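>>> here is a sequence together with a model predicted from it:
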Amino acid sequence: MAVNKEDMSEAELDARHAEKMRKKKAARDKIMETKTIEKGLVIVHTGKGKGKSTAGFGMVFRTLGHGHRVGVVQFVKGRIETGERMALERFGDQVTIKRMGEGFTWETQDRQRDISAARQAWDAAKELILSGDHKLVLLDELNIVLRYDYLPLDEIVRFLRDEKPEDVHVIVTGRNAKEELIEIADLVTEMTQIKHPFRSGVKPQEGIEF
């Protein structure tokens, strides 16, 4: 017969909770025993919601906390003075930052200039990934570059799938991630927008948007 929790004493509730957590831990430990592979991941943060770059930089700071070196290539926000960049500069040579973009495409209004900037950024990204010096490399807003076909998608997919060193993590951020990129990725997260202050007339604010 089921026991009504309202009829149980605090001690009984505590004992019941402890037993439930013991079983949950045992099940979790059993699952973890099967997870034996260690590899560099391809990670994609996409979707219309806020937080894609923020999540990527969160992983960057986590990696730094473990004493590893990281690389960051900004494909679009090169002209924007961001809080992430200013914070990362305090880590000295533990971080390599490449601010390659010249702003959003509607700001430059020059397709050939955007294509050239994207190519330079991608060449810098490959160099960081292949250097052997970085545990993690963030390719911030690469998805935007791919959305506008400034770089050949098959080239990026082929490199990340076939040429990326096995022990290097690569994070790609930006809206509208291509299906081919999602297919080869190990971890994909889609940010869903539910509410955003921009729609209510609130301008981008320091520390929140940049």
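All right, it came through fine.
>>> CA only for contacts and neighbour counts going forward, please
Fine.
>>> now the residue nearest the centre of the chain, what's its secondary structure?
By CA atoms, centre = their mean, the chain has its centre lying nearest to residue 56, at 2.9 Å. Taking DSSP: H, G, I helix; E, B strand; the rest coil as the rule, one finds residue 56 in the helix state.
>>> same check on residue 144?
helix.
>>> list the contacts of the residue nearest to it when sequence neighbours are not counted.
Using CA to CA, 6 or more residues apart in numbering and skipping residues adjacent in sequence, the residue nearest residue 144 is residue 174, 5.8 Å away. Neighbouring residues of residue 174 by CA atoms under 8 Å, 6 or more residues apart in numbering: 45, 46, 47, 52, 53, 140, 141, 142, 143, 144.
>>> put this next to the previous one:
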Amino acid sequence: MTEPSQDATMSASPEDLARHAEKMAKKKAARDKIMATKTGEKGLIIVHTGKGKGKSSAAFGMIFRHIAHGRKCAVVQFIKGAMSTGERDLILRHFSDLCEFHTMGEGFTWETQDKARDMAMAKAAWEKAKELIRDPANTMVLLDEINIAIRYDYIELADVLTFLAEEKPAMTHVVLTGRNAKDELIELADLVTEMELIKHPFRSGIKAQIGVEF
């Protein structure tokens, strides 16, 4: 429900204002009661998937929140790497003491055209990811575009699922991005967001632009 405008509030009768205040007080009491039951904490497995834009951008938003709170975190990029990005440049320039950044891919698969090399890079990225997740100093690790590496069988889904279920420290958050997240990963995750594509400028002939895509 939208909040009433200032003009509407000024023209409301004292009775209307009293009813509104009472309604909001009841809503707050109900909300506070719900929030009082939410006392648990755990390291979350978070999946950003779907055909729409914003999967990595939203994940980097959480990385920057960690940095803002002075918490150590890390990023492993599984696919991207052929070009610089604003997020990587900013982190490496100003926040490398709080956030390790490892670009392990060499671009999208249609650009490298070397499946054996792509697989080797993806496996190396997964080994680095496991090392960073095991490190108790890191409270969040972002595995950017890992879903693509899993989709193309560059790394084994079963290995990822087993590691996250059995070896991830209890209070470490792990974020996995990329289209076509496997159903088994979605089932394991605590938080899953699917980005839906409604419109995209690429379809109108607009190229990827600085500050939006990278």
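Perfect, I can see it now. Owing to the predicted nature of the structure, the values given are computational and were not obtained by experimental measurement.
>>> if we can go back for a sec, so can I have CSV of the contacts of residue 174 of the first structure showing distance to residue 202 of the first structure and neighbour count?
Compiled in CSV, those are given as follows (distance: CA to CA, whole Å; neighbours: other CA atoms under 10 Å):
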residue, distance to residue 202 of the first structure, neighbour count
45, 25, 26
46, 23, 25
47, 21, 18
52, 20, 23
53, 20, 22
140, 24, 25
141, 23, 24
142, 27, 25
143, 26, 23
144, 24, 20
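>>> what is the subsequent helix or strand relative to the helix of greatest length in the first structure?
Taking DSSP state H as the criterion, the first structure has its longest helix at helix 10-32. Next in sequence after helix 10-32 of the first structure, counting helices and strands by DSSP states H and E, comes strand 42-46.
>>> just tell me the aligned range of that following strand in the second structure.
The aligned range for strand 42-46 of the first structure in the second structure is 45-49, by TM-score structural alignment.
>>> identify the residues contacting the matching stretch?
So stretch 45-49 of the second structure is contacted by 55-56, 59, 164, 173-181, 186, 188-195 (CA under 8 Å, 6+ apart).
>>> may I see the PyMOL selection of the buried members of those?
The PyMOL selection below is limited to those of the contacts of stretch 45-49 of the second structure classed as buried (16 or more other CA atoms under 10 Å):
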select buried, resi 55+56+59+164+173+174+175+176+177+178+179+181+186+189+192+194
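>>> which stretches in the first structure count as strands?
42-46, 70-74, 95-99, 136-140, 169-173, 187-190 (DSSP state E).
>>> how about those strands in a markdown table, adding distance to residue 81 of the first structure?
Output for those, formatted as a markdown table (distance: least, CA to CA, whole Å):
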| stretch | distance to residue 81 of the first structure |
| --- | --- |
| strand 42-46 | 22 |
| strand 70-74 | 12 |
| strand 95-99 | 10 |
| strand 136-140 | 14 |
| strand 169-173 | 18 |
| strand 187-190 | 26 |
